[in-house]
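Colleague: this one's structure only:
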């Protein structure tokens, strides 16, 4: 291993990462270390939000199972069938909205303890929520804006497809298939361009639209690197969560299945204990995975600002000013020693 040149001085590392452009391993390790140092603010917040999602899912699924009992009758009425499919639509819509909101809020709140860990500041559960509460509404506004833009894009895709079917008929697939593939590619590209927008919104105090522009600017020239890190993190989290949670879920389902009275007729609602238990296990490991992913995204934001704006100098100054005394400092723009983008470093 070659020795560093004479006079070389290692970059400072006040917190979980060295203050210089980061490598993949440093981002992954820094996210894990930040979560480990602030377990209640990171894992606790993630588990709380996932518990809400799991509870809503179980309650909605219980109602859905009751509605689907109509299929057990020999001659179900049309109104009963419509009601069953309406319940399915409500379940999918409400569960999807609750999950999306929980993930967005989680990603936004966890930016705070992760960023503070960069300058060696610990964050408690209540402190994280207190520092984030003033930014929750703008964060939800960002979510609504993103949803609106996505809805407009989907409407355009559906409209063009309908016109193609009407005009080209049997040849419409020649236009619709490439169009659908292009739409998926565009969605992935835009998602990566906006991946650090919640971090910018939470730390810099920007509005929804400004945070989109900030993310767009920060990821310029780093799209493939950002995509690779996000994709690799998602794969790692999915594999680990599946390997751990699948055997536990199977064991719980088997245990509860043997615990039920086999002499009674099976009823849809009898499966609710199994559903609740499996949802609890899934929510636990999903929450841990989401916390780690949010940590990676937060450090990716810090890394991009270091590369484009010399943010490492600002972070070092904020660490020195904060000292070892616990404070409410938010690195990035809204804290007592925060750096406004474009301002003097």
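Modeller: Structure's in. What do you need? Given the structure is predicted, the values throughout are model-derived calculations rather than measurements. Numbering: from 1, shown residues only.
Colleague: make it CA atoms for all contacts and neighbour counts henceforth
Modeller: Will do.
Colleague: ok, and the most centrally placed residue in the chain, which helix or strand is that part of?
Modeller: With distances taken as CA atoms, centre = their mean, the residue of the chain nearest its centroid is residue 103 (4.5 Å). Secondary-structure element containing residue 103, defined by DSSP states H and E: helix 78-118.
Colleague: by contact count, what packs against that helix?
Modeller: Helices and strands touching helix 78-118, as assessed by 3 or more CA pairs under 8 Å, 6 or more residues apart in numbering; DSSP states H and E, comprise helix 24-37, helix 45-68, helix 125-132, helix 136-168, helix 197-204, helix 272-309.
Colleague: Any buried residues in the fourth one, and which?
Modeller: By neighbour count, with 16 or more other CA atoms under 10 Å as the criterion, the buried positions of helix 136-168 are 136, 138, 139, 140, 142, 143, 146, 161, 164, 165.
Colleague: and that helix, how far from the chain's centre?
Modeller: Computed by CA atoms, centre = their mean, to the nearest Å, the separation of helix 136-168 from the middle of its chain amounts to 21 Å.
Colleague: Next: the first one.
Modeller: With CA atoms, centre = their mean as the basis, the distance from the averaged C-alpha position of helix 24-37 to the chain average is 17 Å.
Colleague: helices or strands up against it?
Modeller: helix 78-118, helix 272-309.
Colleague: Now do the buried residues in it.
Modeller: The neighbour-count check on helix 24-37 (16+ other CA under 10 Å) flags 26, 27, 28, 29, 30, 31, 32, 33, 34, 35, 37 as buried.
Colleague: Tabulate those residues (CSV), appending distance to residue 205.
Modeller: Output for the buried residues of helix 24-37, formatted as CSV (distance: CA to CA, whole Å):
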residue, distance to residue 205
26, 27
27, 24
28, 26
29, 27
30, 24
31, 23
32, 26
33, 26
34, 22
35, 23
37, 25
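Colleague: which among these gets closest to residue 239?
Modeller: residue 28 (15.5 Å; CA to CA).
Colleague: if I look at the closest one, how far off is residue 144?
Modeller: Going from residue 28 to residue 144 by CA to CA, to the nearest Å gives 30 Å.
Colleague: Check it against this one:
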């Protein structure tokens, strides 16, 4: 369908514009679509990091016996807001660079459309060969960096570190625990994916059945799409919260194993009551190096 739409757009454009202008117009449309895609990706990344940071603060405050109200969470998150934005920009830039490198064989495919015969075969063969090498490397790079930098957000919002310190901190915390963290993440993704599928199948049938009942009134399409959009948004937020809790629990586990954080928290809660104002008490989660 997408290819048919693109062909139709090209045919309509070329019928009204000269060939050079039509090519320029299509290039501009493609550029706008790519820019909008990057903007959407960046906004989603910002929201994800903010939710991750807020949930991390809520979990850590609850572990100290403090009630994690929205006001308290925002009070602790606000000073770290721009650091989180900077981390999102860096993460998006690195991810985009890896994806662009993985998609670089497209240049050879474009070149193949401007050649013929033996040169076309060489260009297509070169593109396929590059993809066979670059695509696995891109996936492995993203997975490796994702695990090594999995604790950057908790380090920023919980330990109050700057971006450079948080990057170094996450790198050190994951040292020696890479495969265990990767296994836990894969298991979590498998469980969540299975639960989502089990939940989505009956709900999809329910939406379709409800929509067919109201089809005669002209409301079936509207009802089905509205319910689907609301349910998708709710599931997305739920998954973000659950994943944030999961990553925070892993952060706790690694720090307990490597730094004895549990003993530090027991000592802290014995000296500071649960409802002590976080601003008037030391940060028990601070990095041992600070």
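Modeller: Right, received. Where do you want to start? Quantities reported herein were computed from a predicted structural model and do not represent experimental measurements.
Colleague: Need the TM-score from the superposition.
Modeller: Once superposed, chain against chain, the TM-score is 0.75 (TM-score structural alignment, normalised by the length of the second structure); 264 aligned residues with a CA RMSD of 3.7 Å.
Colleague: circling back: and of the buried residues of helix 136-168 of the first structure, the nearest to residue 192 of the first structure?
Modeller: Once CA to CA is applied, the member of the buried residues of helix 136-168 of the first structure that ends up nearest residue 192 of the first structure is residue 146, at 12.8 Å.
Colleague: Residue 67 of the second structure versus the residue in the second structure that that closest one lines up against, what's the distance?
Modeller: By TM-score structural alignment, residue 146 of the first structure lines up with residue 91 in the second structure. Per CA to CA, residue 91 of the second structure is found 32 Å from residue 67 of the second structure.
Colleague: again with residue 199 of the second structure
Modeller: To residue 67 of the second structure, residue 199 of the second structure is 32 Å away according to CA to CA.
Colleague: which of these two has more neighbours?
Modeller: residue 67 (15 against 11; other CA atoms under 10 Å).
Colleague: That one -> the first structure?
Modeller: Match for residue 67 of the second structure (TM-score structural alignment): residue 122.
Colleague: got it, and residue 203 of the second structure?
Modeller: Per TM-score structural alignment, residue 203 of the second structure is aligned with residue 248.
Colleague: residue contacts, its match?
Modeller: residue 281 (CA atoms under 8 Å, 6 or more residues apart in numbering).
Colleague: aligned partner of residue 262 of the second structure in the first structure?
Modeller: Mapped onto the first structure by TM-score structural alignment, residue 262 of the second structure lines up with residue 312.
Colleague: where's that match relative to residue 323 of the first structure, distance?
Modeller: As judged by CA to CA, residue 312 of the first structure and residue 323 of the first structure stand 16 Å apart.
Colleague: ok, back up a step: let me know how buried the match of residue 262 of the second structure is, in neighbour terms.
Modeller: Neighbour tally, residue 312 of the first structure, other CA under 10 Å: 21.
Colleague: Was I right to think it contacts residue 306?
Modeller: Yes - counting by CA atoms under 8 Å, residue 306 is a contact partner of residue 312 of the first structure at 5.4 Å.
Colleague: any idea which element residue 121 of the first structure lies in?
Modeller: Residue 121 of the first structure belongs to no helix or strand, assigned by DSSP H and E.
Colleague: That one contacts residue 326, correct?
Modeller: Yes - between residue 121 of the first structure and residue 326 there is a contact at 6.6 Å, judged by CA under 8 Å.
Colleague: quick one: which of those two has more around it?
Modeller: Between residue 121 of the first structure and residue 326, residue 121 has the larger neighbour count (other CA under 10 Å), namely 25 against 11.
Colleague: what's next to stretch 66-86 of the second structure, contact-wise?
Modeller: Residues contacting stretch 66-86 of the second structure (CA under 8 Å, 6+ apart): 46, 49-50, 53-54, 57-59, 61-62, 153, 156-157, 160, 162-163, 274-276.
Colleague: Just the buried subset of those residues, please.
Modeller: Among the contacts of stretch 66-86 of the second structure, those classed as buried by 16+ other CA under 10 Å are 46, 49-50, 53-54, 57-59, 61, 153, 156-157, 160, 162-163, 274.
Colleague: Which residue of the first structure sits opposite residue 248 of the second structure in the alignment?
Modeller: In the first structure, residue 248 of the second structure lands on residue 298 (TM-score structural alignment).
Colleague: Pretty sure that match sits against residue 115.
Modeller: Yes - the pair residue 298 of the first structure / residue 115 is scored as a contact, 6.9 Å apart, by CA under 8 Å.
Colleague: Between the two, which is the more surrounded one?
Modeller: Taking neighbours as other CA under 10 Å, residue 298 of the first structure and residue 115 compare with residue 115 leading, 29 against 26.
Colleague: how close does that one get to residue 175 of the first structure?
Modeller: For residue 115 of the first structure, the distance to residue 175 of the first structure - CA to CA - is 46 Å.
Colleague: Same check on residue 194 of the first structure?
Modeller: Where residue 175 of the first structure is concerned, residue 194 of the first structure sits at a distance of 28 Å (CA to CA).
Colleague: what about those two, which has more around it?
Modeller: Taking neighbours as other CA under 10 Å, residue 194 of the first structure and residue 175 compare with residue 194 leading, 19 against 14.
Colleague: May I have the secondary structure class of residue 274 of the second structure?
Modeller: coil (DSSP: H, G, I helix; E, B strand; the rest coil).
Colleague: wait, doesn't it sit right on residue 63?
Modeller: No - Residue 274 of the second structure lies out of contact with residue 63 (CA under 8 Å); the separation is 9.2 Å.
Colleague: what about the aligned partner of residue 134 of the first structure in the second structure, how many residues close to it?
Modeller: Matched to the second structure by TM-score structural alignment, residue 134 of the first structure sits across from residue 79. Neighbour count for residue 79 of the second structure, taken as other CA under 10 Å: 12.
Colleague: Same question for residue 218 of the second structure.
Modeller: 11.
Colleague: how would you label residue 328 of the first structure: helix, strand or coil?
Modeller: From three-state DSSP, the assignment for residue 328 of the first structure is coil.
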